[in-house]
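> Quick one: sequence plus predicted model below, questions after.
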Amino acid sequence: MNIQKPTNEVQRLERLTDYQILDTSADKHFDDLAFLASYICQTPAAMISLIDSDRQWTKSSIGYPPLVLRRDVSFCAHTILEPELLVVEDAFLDSRFADNPLVLEKPHVRFYAGVPVLSYDGLALGSLCVLDRQPRQLSVEQLKALKALAHQVEDQMELRRDILQLEKAAREQKIAQELIHRDRERFKEILETSRDGILVEEEECVIFMNTAYAKLFGCRGPAELIGLHISELAAPEDLDRLLDYGRKRSRGEHAPNLYEFKIKRRDNGVLVELEASVSDFFQGERHYIITFVRDITERKKNSRERERLITELKDALANIKTLSGLLPICSSCKKIRDDTGYWNQLEIYIEKHSEADFTHGICPDCARKLYPEDFENS
């Protein structure tokens, strides 16, 4: 069966991944909402499902065991295409589902009603649905209740997503606090065993840097860089942007936590491309910016090389010349007319439009005509 997909499928799948909910264990909060949907609609089954790239994955199921279905047979894959809800009162009478194996075989679905479950920015990630093995209809009040429960599913997903983000932020904050508060030896041990470069700045001044970061600059150790203004660490083309990020953070305004920038090695002047992850730490009125960096020079170089090769291949394919079609040729001198209307010698035209090279000789017919005596004596 063909799978009809939303026009925003790429963004939808990216957002689904952001929620980190696929293939997670059962959750009572979602089970309660599925139960309420089944109870209110008086159906034997209800599900909360999410639509991945090629499957329907069930987060909660009442009346059926949790299912993982191919997307091409999924009712819910149709629900995410609808603006509000999808109701199939009798699947036997609906051409979209009459020959569906879920209808003809177990679990023998005859009735289906589903409401899209949306992300915070309106992308349909899955559905809350109720099912029955018998045809049926839902009242207007039941449909309204089903929509309301779908909103509760969305709120539960947002709450779960917020908790995950808070846990991640707490882990990063804990690392930041340890960097500031641990005793010097333990502090040094943590930082020096990190493969990533770590820098701590306060008021645009470097107050700490680990060895891994100093090596990126081609320095023998952090002492050469501690105390410098942050502007001395970035390549000129990135300087204004990085200063702007830091000043926004100091004012409590939004600034990216992840970004890329370049530095120039002090030993040989070579540019190094870095990926940065930034955290803030406040101690009273003091504001520290802690930056974790990783060298992505080779990765970026490989990416650019791939792009160059792709461009060269496209150009090469576009410039391949093939002789085909009708070629106007003079019946007397045998010159060929090119696309611009000029008449060219045959060998010139062929060399221009192919990869062939020419050598010169004389055929027997021409030899007999031009040198009859030599030809007869040979």
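Nice, thanks for sending it over. What you see is a predicted model, and the numbers here were worked out from it, not measured in a lab. Residues are numbered from 1 along each chain as shown.
> From now on I want contacts and neighbour counts done on CA atoms only, so please keep to that.
OK.
> Which residue ranges of the stretch 51-200 of the chain form helices?
76-79, 101-104, 140-181, 184-192 (DSSP state H, counting those that start in this stretch).
> which stretch among those helices comes nearest residue 344?
helix 76-79 (62.7 Å; C-alpha to C-alpha).
> And the closest one, what does it pack against?
Judged by 3 or more C-alpha pairs under 8 Å, 6 or more residues apart in numbering; DSSP states H and E, helix 76-79 is in contact with strand 45-51, strand 111-118, strand 124-132.
> So for residue 285, which of these sits nearest?
Closest to residue 285 of the helices and strands packed on helix 76-79 is strand 111-118 (C-alpha to C-alpha; 40.3 Å).
> packing partners for the closest one?
Against strand 111-118 (3+ C-alpha pairs under 8 Å, 6+ apart) you get helix 76-79, strand 86-88, strand 124-132, helix 140-181.
> Using JSON lines, please lay out these together with mean neighbour count.
Conversion of the helices and strands packed on strand 111-118 to JSON lines gives the following (neighbours: other C-alpha atoms under 10 Å):
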{"stretch": "helix 76-79", "mean neighbour count": "26"}
{"stretch": "strand 86-88", "mean neighbour count": "19"}
{"stretch": "strand 124-132", "mean neighbour count": "27"}
{"stretch": "helix 140-181", "mean neighbour count": "16"}
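> let's bring in a second model and compare:
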Amino acid sequence: MHKTSFTFPEIIDSLKQAVAIVDTKGCIVSVNRVWLQNSIEAGIPESFEWLGVSFMQIYAALSEADGQLPIDLDSVLNGTQPYFRDEIQSSAHRPVKWYLLEASTIFHDDRTTVKGMTVCFTDITKSKMIEHDLMEALTKIRTLRGLLPICAVCKRIRDEHDIWNSVESFLQKHTHAEFTHDICPDCIRRLYPKYSSVLDGSSYS
């Protein structure tokens, strides 16, 4: 029977995630094709040499650009925390993209001595957009279910921006409702009394 063997670079190149292998000093020793493609999309020259670059500095820069405090990855490199994940917003892309960063410790065969770590970036932009849309929808639902400040005289409703809206305008902003304009029987009797007899003699009541 023919036995097929695969090299490690072939395996990581087959993944859809951007993958980098980092040594115990935090420097990149290998990256896959998706990593290179993503870096080109972010504006990094294709000729850029990733080998030897400090991943720790890259992560610190990404976290700073995202307005977050960089989390110390030394615990992954020394094996005390074999796995770590974080969501990163990349402003280098237009439009902005979101990535799930996962870092895992690589051990030698003795399972105690650390060899380095694997860093993996997964594009989660679509799921973050769905999450954003769901949060907006939930906010609208909460607005409609909560207490609405309504004027006792003109019946306008104050929205979350302290702007007074007509009932129609408010509902159009917060729901998918559309309005048609009609006059109810009571208003017809009050405004057009000469038609009252017609209404009283019909089933329209």
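Here it is on my side, so go on. Keep in mind the model is a prediction, meaning the values are calculated, not measured.
> Include distance to residue 281 of the first structure when you put the helices of the stretch 51-200 of the first structure into TSV, please.
TSV is the format used below for the helices of the stretch 51-200 of the first structure (distance: least, C-alpha to C-alpha, whole Å):
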stretch	distance to residue 281 of the first structure
helix 76-79	44
helix 101-104	54
helix 140-181	7
helix 184-192	16
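> re earlier: please dump the helices and strands packed on strand 111-118 of the first structure into JSON lines; it should also carry distance to residue 377 of the first structure for every row.
Shown next, in JSON lines, are those (distance: least, C-alpha to C-alpha, whole Å):
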{"stretch": "helix 76-79", "distance to residue 377 of the first structure": "89"}
{"stretch": "strand 86-88", "distance to residue 377 of the first structure": "97"}
{"stretch": "strand 124-132", "distance to residue 377 of the first structure": "92"}
{"stretch": "helix 140-181", "distance to residue 377 of the first structure": "98"}
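> Now tell me what touches the longest strand anywhere in the first structure from outside.
Among the elements of the first structure assigned as strand by DSSP state E, the one spanning the most residues is strand 271-283. Among residues not part of strand 271-283 of the first structure, those counted as contacts by C-alpha atoms under 8 Å, 6 or more residues apart in numbering are 172-173, 176-177, 216, 235, 249, 257-265, 287-297, 300.
> Let me know the next secondary structure element after it.
Sequence-wise, the next helix or strand downstream of strand 271-283 of the first structure (DSSP states H and E) is strand 286-295.
> Just list what the helix or strand following that following strand packs against, helices and strands only.
Counting by DSSP H and E, the element after strand 286-295 of the first structure in chain order, helix or strand, is helix 297-319. Here helix 297-319 of the first structure touches strand 271-283, going by 3+ C-alpha pairs under 8 Å, 6+ apart.
> mind listing what's buried in the strand it packs on?
271, 272, 273, 274, 275, 276, 277, 278, 279, 280, 281 (16 or more other C-alpha atoms under 10 Å).
> Residue 171 of the first structure matches what in the second structure?
When the two structures are superposed using TM-score structural alignment, residue 171 of the first structure falls opposite a gap in the second structure.
> For residue 171 of the first structure, give its distance to residue 283 of the first structure.
17 Å (C-alpha to C-alpha, to the nearest Å).
> Please name the nearest non-neighbouring residue to the residue nearest the centre of the second structure.
Residue closest to the average C-alpha location in the second structure (C-alpha atoms, centre = their mean): residue 128, at 1.9 Å. Nearest non-adjacent residue to residue 128 of the second structure, counting by C-alpha to C-alpha, 6 or more residues apart in numbering: residue 98, 7.1 Å away.
> Give the equivalent position in the first structure for that neighbour.
Residue 98 of the second structure maps onto residue 272 in the first structure, by TM-score structural alignment.
> how much space between that match and residue 220 of the first structure?
Distance from residue 272 of the first structure to residue 220 of the first structure, by C-alpha to C-alpha: 17 Å.
> And for residue 235 of the first structure?
Residue 235 of the first structure is 20 Å from residue 220 of the first structure, by C-alpha to C-alpha.
> Out of the two, name the residue with the larger neighbour count.
Taking neighbours as other C-alpha atoms under 10 Å, residue 235 of the first structure and residue 220 compare with residue 235 leading, 17 against 11.
> sorry, back to before: would you check how far apart the match of residue 98 of the second structure and residue 305 of the first structure are?
Relative to residue 305 of the first structure, and taking C-alpha to C-alpha, residue 272 of the first structure is found at 16 Å.
> Break down the second structure into its strands, ranges please.
Secondary structure of the second structure (DSSP E): strands at 18-22, 28-31, 83-90, 97-107, 114-123, 157-158, 164-165.
> Tell me which of those is the most buried.
Sort the strands of the second structure by mean neighbour count, taking mean count of other C-alpha atoms under 10 Å, and strand 18-22 sits at the top with a mean of 24.
> Would you check the span in the first structure matched by that strand?
Residue span in the first structure matched to strand 18-22 of the second structure, by TM-score structural alignment: 197-201.
> Superposed on the second structure, what's the mean shift for that stretch?
Comparing stretch 197-201 of the first structure with its match in the second structure after superposition yields a mean distance of 1.1 Å (mean C-alpha distance after the TM-score superposition for the first structure).
> what distance separates that stretch from the middle of the whole chain?
The chain centroid and the centroid of stretch 197-201 of the first structure are separated by 29 Å, computed with C-alpha atoms, centre = their mean, to the nearest Å.
> Perfect, I'm done here.
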